[in-house]
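Undergrad: only geometry, no sequence info:
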């Protein structure tokens, strides 16, 4: 907005935003850098304690967690085939990793809360109000992505891989390799399901537009296949099974960005109309 517009009153006044300032010391100065580091350390310690407490509970159910994680593979394996471990401590550490991953998932609300406590003092009021919905939606999308991978991708992928077994070629999968494979896929699908939320956020702040997303669709599809190669084990099947949902999510994201742009345009038009109605006649 130009100074002339502000002087003549031809443009709507810019809303004032109050920043929630960081806490101050007795001398009136802002929280020093070391205090920020101390607050960060406290948040990390609380998060670690929450994960540790949850780990004590999840380790009790380590066998049930393992059976649930391995079920899609067991259903696809030939009769009599079993998972093995090839090192003395491999089974023990596999159970530890499964329990730890489950503990992190259970402790996510506490981790998010600590993250919020650390960043909240430096946010504007409207940004602080938007954080909790963002955290909630992102958590739901991550879980949906992981569930989609477990229920839709795992069965078909393992059926395909096990179809190469013959009388002479017998699958002998280790606990360590399966945990690494499954955890990588679950995490990767959880992350890629965040795409609509990320693109909508970028659209709201003006970094991307629906027109630009449509124009660069072919490049985006290429990037998705590259991402499928980077974030999944090195085989074509899982790469394609990741790239296809990415393409679908990209199209959904375009539609959501279009809806966001329409809302922004309507809100801007309403603000201009309100300013015009409230502007005194000369």
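TA: Everything's here; your move. The model shown is predicted, which means the values in this text are computed figures rather than measured ones.

Undergrad: switch to C-alpha atoms for all contacts and neighbour counts from now on
TA: Noted.

Undergrad: Just give the number of residues close to the closest residue to residue 187 other than its chain neighbours.
TA: Of all residues not flanking residue 187 in the chain, residue 146 sits nearest, at 6.7 Å (Cα to Cα, 6 or more residues apart in numbering). By other Cα atoms under 10 Å, the residues close to residue 146 number 23.

Undergrad: let's bring in a second one:
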């Protein structure tokens, strides 16, 4: 075979390969464009909420300080700042926290809108309950911090005072602690949602979750020690709910497996009946 004939035979293959590559790159480019649009919209929403929340930084501050007041009542809360610009940047942090907290349902909706086109109609309907459960579990985690963990932690810290040594907390450090715990607990409370979703696509099972329980306990303790302040109240306050949520996830995954088994059994019975008739 001459070089010219070999070139003629290889030319159509090269053209077909280029067409396939172009066809595979086009959907990827469309997904990237869609992702960029959703990211821009999300950033604009957060930016708009940040501007609005900046004017309500005072009420947000009062809300976040209330657990501190409840912890040391009837003593007054005394917070200080040691740099001229510190309180201004603290207000910006409060505004950003308020924007993320209020905008969290919208962010979850944008994530769903990006994922939904790749799902079947039945899968979209199955995804909606998780979309609803996500902000609910986030708020439950925030309430856990607000009404239990943060008051107990501040009471613990104030109990260490002596007549000569008093606690005068910096406003930025207290609010940073409060906001970090609220966001951390809100995210950690998504554990049942994430594990149940993974079970829906057969990436985890109740048997594997039960077998990995001891590793999960160690992982939860390490994660709690890393993300919370170095005090036992905060660490136990995060570790215990996370372990309970892990057990809740096992129960939820078990229900999904039972429902799936019933559906398969019903389909099998239907097929047998059709075949018999």
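TA: Sure thing, it's come through. Since the structure is predicted, the reported quantities are computational estimates derived from the model, not experimental observations.

Undergrad: Per the alignment, residue 223 of structure 2 pairs with which residue of structure 1?
TA: In structure 1, the residue paired with residue 223 of structure 2 according to TM-score structural alignment is residue 227.

Undergrad: on that earlier part again, ok, now which ones touch the residue nearest to residue 187 of structure 1?
TA: 186-187, 189-190 (Cα atoms under 8 Å, 6 or more residues apart in numbering).

Undergrad: Can you tell me what it aligns to in structure 2?
TA: Aligned partner of residue 146 of structure 1 by TM-score structural alignment: residue 142.

Undergrad: Doesn't residue 229 of structure 2 belong to a strand?
TA: No: under DSSP: H, G, I helix; E, B strand; the rest coil, residue 229 of structure 2 falls outside any strand and is assigned coil.

Undergrad: list the contacts for the closest residue in space to it that isn't next to it in sequence?
TA: Leaving aside its chain neighbours, residue 229 of structure 2 sits nearest to residue 235 (7.4 Å; criterion: Cα to Cα, 6+ apart). Applying Cα under 8 Å, 6+ apart to residue 235 of structure 2 gives the contacts 221, 224-225, 228-229.

Undergrad: among the residues you listed, which two are most distant?
TA: Spanning the widest gap among the contacts of residue 235 of structure 2 are 221 and 229, at 13.0 Å by Cα to Cα.

Undergrad: host element of the match of residue 223 of structure 2?
TA: helix 217-231 (DSSP states H and E).

Undergrad: what about that helix, how far off from structure 2?
TA: Mean deviation of helix 217-231 of structure 1 relative to structure 2 after superposition (mean Cα distance after the TM-score superposition for structure 1): 1.3 Å.

Undergrad: what's the mean gap between the helix or strand that that helix is followed by and the aligned bit of structure 2?
TA: Per DSSP H and E, the first helix or strand lying C-terminal to helix 217-231 of structure 1 is helix 236-278. Superposing on structure 2 and averaging over aligned pairs (mean Cα distance after the TM-score superposition for structure 1), helix 236-278 of structure 1 comes out at 1.3 Å.

Undergrad: Would you check the span in structure 2 matched by helix 236-278 of structure 1?
TA: Aligning helix 236-278 of structure 1 against structure 2 (TM-score structural alignment) gives residues 232-274.

Undergrad: and what of stretch 43-57 of structure 1?
TA: Here stretch 43-57 of structure 1 aligns to structure 2 at residues 38-52, judged by TM-score structural alignment.

Undergrad: go on, stretch 199-215 of structure 1?
TA: Against structure 2, stretch 199-215 of structure 1 falls on residues 195-211 (TM-score structural alignment).

Undergrad: Also stretch 91-105 of structure 1?
TA: Counting by TM-score structural alignment, stretch 91-105 of structure 1 sits on residues 87-101 of structure 2.

Undergrad: Quick one: distance of that stretch to the chain centre.
TA: Centre-to-centre, stretch 87-101 of structure 2 and its host chain are 19 Å apart (Cα atoms, centre = their mean, to the nearest Å).
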